[in-house]
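Asks: The following block contains a protein sequence and its predicted model.
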Amino acid sequence: MENDAEEIANTGLDGLSTFSSLSIESRRSQMTDQPPSDRFKSEMPQIPGVSGPGSRATTAPNPAVKLVLGLLAVLLVVFLGARWALRPKHAAPQSVEQQPQIEVPSPAPDPSTLLPHATDADPGIASVAEMAKPWSSKEFFIRNRLSGENISGLLVRLPTGSPSQSTGYWAFAQKAPFGDCQLEYVTDLSKLRNDYGFRAARHPMVGNPCSRTVYDPLKLSNLPGSVWARGAIVQGSDLRPPLGIEIKVEGKKILAVRAE
């Protein structure tokens, strides 16, 4: 009886041993079939209600979401660009060089500075060549030795006399001997007839526009003291001819030496 029980026990042990060895061999075969990297991965614990990694559903991206995001990006770019374009622009201050320059016209030169001024050191007022034509004239200034005043004078080339001699010229002060009127050299014979009423004009004359007195450059007048002065009065109420200016000719230059 005991032998039977022992035999049964031995048989059971042999069966368990056989089952255990089969189970180990099965696991070994499974491990040899897995890649080396998967052999040492620990298995995640199975939690009820939670799916494993392999059971995650892969959801495809929605095209509508991409479209909306693209439109939002475009709108943002347009908005920022519009704000940048409409921003207030500060005008840069113009530099000194870029500021418009207002041109102020320079004052016209004094005509008197363009005329010759006869002095003791330089008495020349004209050349013989420029006074070659009869009845030609030229204005000039000469300093009065007594008053220091610059006197405006006029040089006239007479149709008589040699151009190389002082007798071929007449120079006189343009201010009337009495009063403040300026004498004028009138070459327009019609002006002498109409403005001065002098009908006998045959050549240029000197006139006083204030008194309508006419002086003849070709005639001499005898002044008190037996002094002869050119420019005899042929019409008018003035008391004497114009104040004369002494002229000399040296070479090709005409000099104004002294005022009366």
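Replies: Perfect, thanks for sending it. Since the model is a prediction, treat every value here as computed from it, not as a measurement.
Asks: use CA for all of it now, contacts and neighbours both
Replies: Noted.
Asks: which SSE is residue 71 in?
Replies: helix 63-85 (DSSP states H and E).
Asks: which strands and helices sit next to that helix?
Replies: Judged by 3 or more CA pairs under 8 Å, 6 or more residues apart in numbering; DSSP states H and E, helix 63-85 is in contact with no other helix or strand.
Asks: Need the residues that contact it.
Replies: Counting contacts by CA atoms under 8 Å, 6 or more residues apart in numbering, no residue outside helix 63-85 touches it.
Asks: just stretch 222-233 next, same as before
Replies: 170, 206, 213-221, 240-242, 244.
Asks: Quick check: of the residues you listed, which has the highest neighbour count?
Replies: The most crowded member of these, judged by other CA atoms under 10 Å, is residue 214 (29 neighbours).
Asks: wouldn't it be in contact with residue 239 here?
Replies: No: between residue 214 and residue 239 there is no contact under CA atoms under 8 Å: 11.7 Å.
Asks: What is the subsequent helix or strand relative to the longest strand anywhere in the chain?
Replies: Criterion DSSP state E: the longest strand present in the chain is strand 213-223. Scanning forward in sequence from strand 213-223 by DSSP H and E, the next helix or strand is strand 227-235.
Asks: about what we covered before: in the helix holding residue 71, which residues are buried?
Replies: Across helix 63-85, burial judged by 16 or more other CA atoms under 10 Å covers no residue at all.
Asks: Check it against this one:
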Amino acid sequence: MIGLLAVLLMIFLGARALRPKRVTPQAVDQQPQIEVPAPAPDPSTLLPHATDANPGIASVTEMAKPWSSKEFFIRNRLNGENISGLLVRLPTGSPSQSSGYWAFAQKAPFGDCQLEYVTDLEKLKNDYGFSAAKHPMVGNPCSRTVYDPLKLSNLPGSVWARGAIVQGSDLRPPLGIEIKVEGKKILAVRAE
């Protein structure tokens, strides 16, 4: 019986030793603080947004170099959606005139692909199988269609659009965005 009491006493004392002790909470000013990094800014908020009140998207001086480019947003007047666009400085035309630029919607005309401005001619050759490029092109990575910024395409209704298809199966060039130059400002007026 004494052995049984000794075993029970050991179990009781062992259970008390293993039981968690009560911890009194620390005051708020004594608790360790965790540094939480601020979320990264939304990249779309860093790009210019062309609106009716402020259509400016770039300056002539920042777009002076041929084949330079700049992303921007413009609001679609029909549905209110923000359209991601790209402004490209063409090597032809004066930088003080709209004919020296091409702006287009970065979403492919059909489907959900994002068009890409390809300045690396090796990428055009390797990723798109297009080796005839002598200057930057625009590509649709989903259909491997290549658009030439220097060529115009005749659409139904005798409408001319920049960015003729030089390879691929897409049905039309990228949707255009009308550009105006006023003084030193480049304005995005409206999307197609």
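Replies: Here it is on my side, so go on. Everything numeric here is computed off the predicted structure, so don't read it as measured data.
Asks: Overlay them and tell me the TM-score.
Replies: The TM-score (sequence alignment, normalised by the length of the second structure) is 0.86; 192 aligned residues with a CA RMSD of 6.8 Å.
Asks: tell me, the longest strand of the first structure lands on which residues of the second structure?
Replies: Strand 213-223 of the first structure lines up with residues 145-155 of the second structure when matched by sequence alignment.
Asks: now swap in stretch 138-154 of the first structure and tell me
Replies: Alignment of stretch 138-154 of the first structure against the second structure: residues 70-86, by sequence alignment.
Asks: residues of that stretch that come out buried?
Replies: Buried residues in stretch 70-86 of the second structure, counted by 16+ other CA under 10 Å: 70, 71, 72, 73, 74, 75, 82, 83, 84, 85, 86.
Asks: just checking, the fifth one is part of a strand?
Replies: When you say that, I think you mean residue 74 of the second structure. Yes: the assignment for residue 74 of the second structure (DSSP: H, G, I helix; E, B strand; the rest coil) places it in a strand.
Asks: Now do the same for residue 253 of the first structure: its match in the second structure.
Replies: Counting by sequence alignment, residue 253 of the first structure corresponds to residue 185 in the second structure.
Asks: could you measure the residue nearest to that match when sequence neighbours are not counted against residue 92 of the second structure, distance?
Replies: In space, residue 185 of the second structure comes closest to residue 59 once its chain neighbours are excluded; the distance is 4.6 Å by CA to CA, 6 or more residues apart in numbering. In this view, residue 59 of the second structure and residue 92 of the second structure are 18 Å apart by CA to CA, to the nearest Å.
Asks: Those two: which is more packed in?
Replies: For residue 59 of the second structure versus residue 92, neighbours defined as other CA under 10 Å are more numerous around residue 59 (17 against 12).
Asks: wouldn't that one be in contact with residue 186 here?
Replies: Yes: with contacts counted by CA under 8 Å, residue 59 of the second structure reaches residue 186, the gap being 5.6 Å.
Asks: Would you state the helices of the stretch 51-200 of the first structure in chain order?
Replies: Shown for the stretch 51-200 of the first structure, the helices assigned by DSSP state H, counting those that start in this stretch span residues 63-85, 189-194.
Asks: what residues are up against the residue lying closest to residue 132 of the first structure once chain neighbours are set aside?
Replies: What sits nearest to residue 132 of the first structure in space, not counting adjacent residues and going by CA to CA, 6+ apart, is residue 163, at 6.9 Å. By CA under 8 Å, 6+ apart, residue 163 of the first structure lies in contact with 128, 132, 157, 169.
Asks: what lines up against residue 163 of the first structure once you look at the second structure?
Replies: Residue 163 of the first structure maps onto residue 95 in the second structure, by sequence alignment.
Asks: residues contacting residue 200 of the first structure?
Replies: Applying CA under 8 Å, 6+ apart to residue 200 of the first structure gives no contacts.
Asks: And the one 5 residues further on, by the same measure?
Replies: With contacts defined as CA under 8 Å, 6+ apart, the neighbours of residue 205 of the first structure are 185, 186, 187, 192, 214, 215, 216, 217.
Asks: can you do 7 Å?
Replies: Applying CA atoms under 7 Å, 6 or more residues apart in numbering to residue 205 of the first structure gives the contacts 185, 186, 187, 214, 215, 216, 217.
Asks: where's the aligned partner of residue 60 of the second structure in the first structure relative to residue 229 of the first structure, distance?
Replies: Taking sequence alignment, residue 60 of the second structure has residue 128 as its aligned residue in the first structure. Relative to residue 229 of the first structure, residue 128 of the first structure is positioned 23 Å away (CA to CA).
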